[in-house]
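K.L.:
coords please:
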Amino acid sequence: MPIVSVIQLGKSFGAERIFSQLNFQIDPLDRIGLVGPNGAGKSTLMNILAGLEEPDEGTVAVGRTIRMGYLTQISAFDPDNTLHAEMLTVFAQIQEWERELSDLATQMAAPDAQQDHALYEGMLARYAELQTRFEHAGGYTYENRVAQVLDGLGFTREQQHAPFKHLSGGQQTRASLGKLLLQEPDVLLLDEPTNHLDLDALEWLETYLSTWKGAIVIVAHDRYFLDKIVTRTIELAFGRIEEYPGNYTKYLELREERMERRLREYEAQQAYIAHTEEFIRRYKAGQRSKEARGRQTLLNRMERVERPQDFQTMNFKFSPVVDSGTIVFSTRKLLIGYGVRARQDVPAAQEPKVLVQVADVEFMRGDRVGLLGPNGSGKTTLLRTLTGELSPVGGQLQLGHNVRVGYYSQTHEGLNMERTILDEIRQVSALSEEGARTFLGRFLFSNDDVFKQIGSLSGGERSRVALAKLTLQGSNFLILDEPTNHLDLQSRQFLEEVLSDYDGTLLFVSHDRYFVDRLATKVWSIEQGVLIPYMGNYTEYRTFKRPLVLDVPQPLLAPAAKKQVTEPEPKSASPARPAGKKGKGKVKTRTIEDVEKDIEKAETRVKTLEEELSEAALQADAARLTTLNEAYEQAKTQVEELLAEWEQLADVAS
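P.N.:
Below you'll find the predicted structure:
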């Protein structure tokens, strides 16, 4: 039985019709991917489903007890609250029951309560009732769930316990996603949930959603994500929807088959119509005029098959004007960061900060490298250093012979927001106005579109302008920073095809795992501040993780990361001793691994006490409940203290 029904839905903005007569249902365990070109109305439809916009016609019928959760809804965050405290507000009712249970346990242990039989029985009944509610609502696991979600979304312990107002815009979006997941609505509406997530957080979210107990409707441009989560695909295009069973890859296969069948039907009907019209023209005035009039009548009554509409696609290629030398660039003890003077006569704005240490590498002509790493790890800084926009903090970077660099910035900083699209293209080319307009048509800008100001364009339109400028440079070394951001799925696939045919050298950052899989022959991964090269595309990197260079720089690596790239230390190595303890016996310094073992033991103790509390509540054993409740609180305090110790050690290690 459907929990949401969309019936004859229609929406317009002014004279522009967005969609009409939409009909579909959402069932309790649906995993729906909503796909379609940019501007088709996907976000508008999601807003209507969430109740944030009203349709012009039709209705959205939602079950009486069904709770809808929408990612882009503005969560009521207290800016002075910590992120962790804000997540706990989701469980305010559970926390209230927890406090009442603790108070009741204390009151039942008092002599006065135990002597008053009626009072004691009343408190015991109330305790049993609250205990059932508390346990059913996940009272013993909600703090672990908060930690699981925040850790999975990539928030450090420091960020989790910092005021919410200190988070960046991207971090606040991730926090909104975390809060929404913890609320566990019956229908989860996710509009681009993969934005602002690095690859580790993406993979965590995929795992988390795979066990989601409710329905999900997702708008996303990440094909890998859609394939992992979605079991049903709804395409919104040309003002209507079409449904397909299966994930995104299956949708592409079925859509192609459907388009081919419809095109055959259309062409067959057009051939029949042309043949019939020719018969009518030839015989309408002769002996067979009656038959010709009959055919005309049938033709007039025929239901015409529309020519199938397909998505517009770009049409361009990258063509190097000259080949580079065999070595595109090489590095020697290279340190990447910021705060370095670009020229000796310009004072440094701040102390230099190293973000990435680069292994000594030679980047060869024809290499295709995908650069991966967590958000904030220095990927964009590395790319800007390679383009010469930033100076290295240390070491050497040498460009090869005849290397012509073309750079695509994810922020489109190379575009002049005051110019029109046409003027922007003519600034970097010798094209006439007519030639520039023809050229821009290959990037889906037609008619008066070319006179739009850059600053008024959508993210996807700006991306297409940036790509248009890049094709005019004739570069033989393309450095691309998130080139698929803002592009719809069809444009991403086309860009993959163009870059697959590119004869030059390629270095790119992308969170689109299909994009990395299709193009990369090597992966560079920034791990704990060190760039480590691996052989293969994304799938091979995740499966095998075969480093190409093992003698990578060490100073920025945390202890746990060093083990991946260095020989293990001899087991006989002496442990470090605290300062001031020399010559006074063996004192072992606690390591992160020691604390993690203690945390595991303490969390196991908490879980055991939770089970014992449940058993004591069922047996109505007040004395045992009091004892267990005290032990439970002490165990939770121990876990918190150990987590604080872990954070201190992690800060020292980093």
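K.L.:
rest of the way, CA atoms for contacts and neighbours
P.N.:
OK.
K.L.:
and Y248, how far from L625?
P.N.:
Per CA to CA, to the nearest Å, Y248 is found 52 Å from L625.
K.L.:
kindly apply the preceding question to K284 instead.
P.N.:
99 Å.
K.L.:
more neighbours: the two, which one.
P.N.:
Higher neighbour count among K284 and L625: L625, with 25 against 17, using other CA atoms under 10 Å.
K.L.:
please verify my assumption that that one contacts D103.
P.N.:
No - L625 is not in contact with D103 according to CA atoms under 8 Å; the separation is 11.6 Å.
K.L.:
ok, and the closest non-adjacent residue to E242?
P.N.:
Once flanking residues are discounted, E242 sits nearest to E235: 5.3 Å by CA to CA, 6 or more residues apart in numbering.
K.L.:
ranges for the helices of the stretch 451-600 of the chain?
P.N.:
For the stretch 451-600 of the chain, the helices defined by DSSP state H, counting those that start in this stretch occupy 459-471, 489-500, 513-519, 538-544, 559-565, 592-618.
K.L.:
with the stretch 301-450 of the chain instead?
P.N.:
Using DSSP H, counting those that start in this stretch, helices in the stretch 301-450 of the chain cover 379-386, 421-427, 433-441.
K.L.:
for the stretch 1-150 of the chain, same thing?
P.N.:
Using DSSP H, counting those that start in this stretch, helices in the stretch 1-150 of the chain cover 42-50, 83-88, 92-109, 111-115, 117-136, 142-152.
K.L.:
can you tell which of the ones you listed is closest to E265?
P.N.:
Evaluated with CA to CA, the helices of the stretch 1-150 of the chain place helix 42-50 nearest to E265, the distance being 29.1 Å.
K.L.:
Proceed likewise with the subsequent sequence, for comparison:
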Amino acid sequence: MTLLNAKDLGITLGMPLFTNLNFSINKGDHIGLVAANGRGKSTLLSCLAGGMEPTEGDITRARGLKVGYVEQNVPGDLMEQSLYDAVLSALPTEQAEYESWRVDVVLDDLAVPVELHHRLVRELSGGWQRVMLLARVWVGEPDLLLMDEPTNHLDLSRIGFLQNWLGTVARDTPILVASHDRAFLDAVTNRTLFLREDQSQSFALSYSSARAALDESDAAKERQFENDSRKAQQLRRQAAKLKNIGINSGSDLLITKTKQLKERADKIEQQSQAAYKDKSAGAIKLVNSDTHAKALITLEEGEVTAPDGKVLFKIPPLWIKRGDRIVLLGRNGTGKTQLIRMVQQAVTGEHPTIKSTPSVVMGYSDQALSQLDDQATPTEVITERFDVGDQRAIALLAGAGINLDMQSKPIGALSGGQKSRLAMLDLRLRNPNFYLLDEPTNHLDIEGQEALEEELQAHNASCLLVSHDRAFVRNTGTRYWLIENKRLKEVDDPEDFFAASLGEQSSG
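P.N.:
The predicted model follows:
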């Protein structure tokens, strides 16, 4: 049964986001919506939810269809409410008065600890705010669930809970979920819609299989286009020869054949379609400046403590060698960020138990992108920090996906994807030989994640990184350090940690 059908859908907001989009959502569908940053995923979800009208085309919904839309951002008017009241306020007034028990049931289904029920939304972590937004939608018992980047701010245990929840509690509810988390999409979807400016494609496959099918489809179209182009060129060359012969011999028949050959070439070119080339949201390029040192960072036996002096975990003697891409694993609250800060301190100054080789040049980025001042402009960041002129800065920023109009506006006005690409440009211009990266894929689309992976691998970059993105960790890491039972130890791979974390039903 078809619940929603989109026909010839198109949206233009200053520029076309997408056109000629045709797809349907049926019972049993768990669809992954995939596109580059700024390509219209959130806009499409808003249209499907009835929040805005498309520029062209039609959306047909089944009679009485109740659509629940879990947006990315928390509305400001909810921040001063308690989590419980924020969910309760999603119900109609009369229902909220007599059926508040529905909130208790939903919060229990979503494993929200009782001690959080009456905490103000603004006091909650980003992960629990995401859970609150889902609870507000789910309490209304939607027939169709739309979700925009639901794993943002969630740790692995909460991502695992959400995966399980979608496969059990919400199993019979069709969903359309926009996400850049490749492992999550593989776990929860059975269809994939690749949203493009034109030639959007849908496959009855989860993300990884669908991506392979899309790449093959694009490659086949490219081969066909090249063959058609060669055939048309050959016909035109033959037509040119016949034309000369016909003119010299005065043969009307040859002139007619010349015209027919040209018409065949025209028809082939008109029917031929080049493979789709998606416009990049901005390039990500890194460097790895030279150092002859084999050991860049040395960790002596010691302890990592919280700001209040509490011992978080103990460190054995360890080394970060040139070419190591070490992923730091551990549940939330175990002290990963504290260790990252200690390594940063060792490189920029001194630390009693962590030593840095003098030749280390660090490129550092944290998950909040705190190295970028929201009040500064992208142009100021590049021209004031680095020895580049205005024209070079314009070109560098444009290459990173920040157009001329945005280059002179405050960084705070940039999208998350643009900020991330600006941060990567800032890292490259520092010419580092050691990267310290805390959740570097936050806000990056899949294209950006893959570009970052490729750059780290291609330059044999040395780095210590923290990430909840399983695909990124698997594709990037060469060594793995795990914080467990208040000790730091090296493990062969991240899979046991992933399995244990995804099986938990707690922290957010």
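K.L.:
do you know the score for how well these two fit?
P.N.:
Superposed pair, TM-score by TM-score structural alignment, normalised by the length of structure 2: 0.84. Supporting alignment: 484 aligned residues with a CA RMSD of 3.4 Å.
K.L.:
ok so, going back, of all the helices of the stretch 451-600 of structure 1, which one comes closest to P185 of structure 1?
P.N.:
Closest approach to P185 of structure 1 among the helices of the stretch 451-600 of structure 1 (CA to CA): helix 592-618, 26.0 Å.
K.L.:
the closest one corresponds to what range in structure 2?
P.N.:
Aligned by TM-score structural alignment, helix 592-618 of structure 1 corresponds to no residues of structure 2.
K.L.:
now that helix against helix 142-152, angle please.
P.N.:
150 degrees (axes from the mean of the first three to the mean of the last three CA atoms, to 10 degrees).
K.L.:
who's sitting farthest from the centroid in structure 1?
P.N.:
Most distant residue from the mean C-alpha position of structure 1: Q287, 71.3 Å away (CA atoms, centre = their mean).
K.L.:
for that residue, give its distance to V6 of structure 1.
P.N.:
56 Å.
K.L.:
do the same with F279 of structure 1
P.N.:
For F279 of structure 1, the distance to V6 of structure 1 equals 47 Å [CA to CA].
K.L.:
for E610 of structure 1, same thing?
P.N.:
From E610 of structure 1 to V6 of structure 1 the distance is 44 Å (CA to CA).
K.L.:
what lies in contact with stretch 300-316 of structure 1?
P.N.:
The contact list for stretch 300-316 of structure 1, computed with CA atoms under 8 Å, 6 or more residues apart in numbering, reads 37, 238, 259, 262-263, 265-266, 269, 442-444, 471, 490-491, 494, 498.
K.L.:
of these, which is the most crowded?
P.N.:
Among the contacts of stretch 300-316 of structure 1, the one with the most neighbours (other CA under 10 Å) is S491, at 22 neighbours.
K.L.:
not counting sequence-adjacent ones, nearest residue to that residue?
P.N.:
Nearest residue to S491 of structure 1 in three dimensions, chain neighbours excluded: T313, at 6.5 Å (CA to CA, 6+ apart).
K.L.:
and the one you found, how many neighbours?
P.N.:
15.
K.L.:
same question for T626 of structure 1.
P.N.:
21.
K.L.:
same question for the one 4 residues further on.
P.N.:
E630 of structure 1 is flanked by 14 other residues according to other CA under 10 Å.
K.L.:
so who does it touch?
P.N.:
E630 of structure 1 touches nothing, counting by CA under 8 Å, 6+ apart.
K.L.:
which position in structure 2 pairs with it?
P.N.:
Checking TM-score structural alignment: E630 of structure 1 goes with nothing.
K.L.:
E630 of structure 1 and E600 of structure 1: what is the separation?
P.N.:
Separation of E630 of structure 1 from E600 of structure 1 (CA to CA): 20 Å.
K.L.:
same thing with R282 of structure 1?
P.N.:
Distance from R282 of structure 1 to E600 of structure 1, by CA to CA: 90 Å.
K.L.:
what does Y70 of structure 1 give?
P.N.:
According to CA to CA, Y70 of structure 1 stands 35 Å off from E600 of structure 1.
K.L.:
now S359 of structure 2, nearest residue through space, not along the chain?
P.N.:
Nearest residue to S359 of structure 2 in three dimensions, chain neighbours excluded: T291, at 6.5 Å (CA to CA, 6+ apart).
K.L.:
residue in structure 1 paired with that neighbour?
P.N.:
Checking TM-score structural alignment: T291 of structure 2 goes with V322.
K.L.:
and for D445 of structure 2?
P.N.:
That one, D445 of structure 2, aligns with D488 by TM-score structural alignment.
K.L.:
figure out which of the helices of the stretch 301-450 of structure 1 is closest to E645 of structure 1.
P.N.:
helix 379-386 (30.5 Å).
K.L.:
how big's the offset between that closest one and structure 2?
P.N.:
By mean CA distance after the TM-score superposition for structure 1, the fitted helix 379-386 of structure 1 averages 2.7 Å away from its aligned residues in structure 2.
K.L.:
what's that helix packed up against?
P.N.:
With contacts defined as 3 or more CA pairs under 8 Å, 6 or more residues apart in numbering; DSSP states H and E, helix 379-386 of structure 1 has these neighbours: strand 327-338, strand 477-481.
K.L.:
and the contacts of that helix?
P.N.:
Contacts for helix 379-386 of structure 1 (CA under 8 Å, 6+ apart): 336-338, 356, 371-373, 390-392, 397, 479, 481, 509, 526.
K.L.:
chain center to it, what's the gap?
P.N.:
22 Å (CA atoms, centre = their mean, to the nearest Å).
K.L.:
now for the helix ranked longest in structure 1, which elements pack on it?
P.N.:
Counting by DSSP state H, the longest helix found in structure 1 is helix 248-283. Packing partners of helix 248-283 of structure 1 (3+ CA pairs under 8 Å, 6+ apart): helix 223-229, strand 240-245, helix 289-301.
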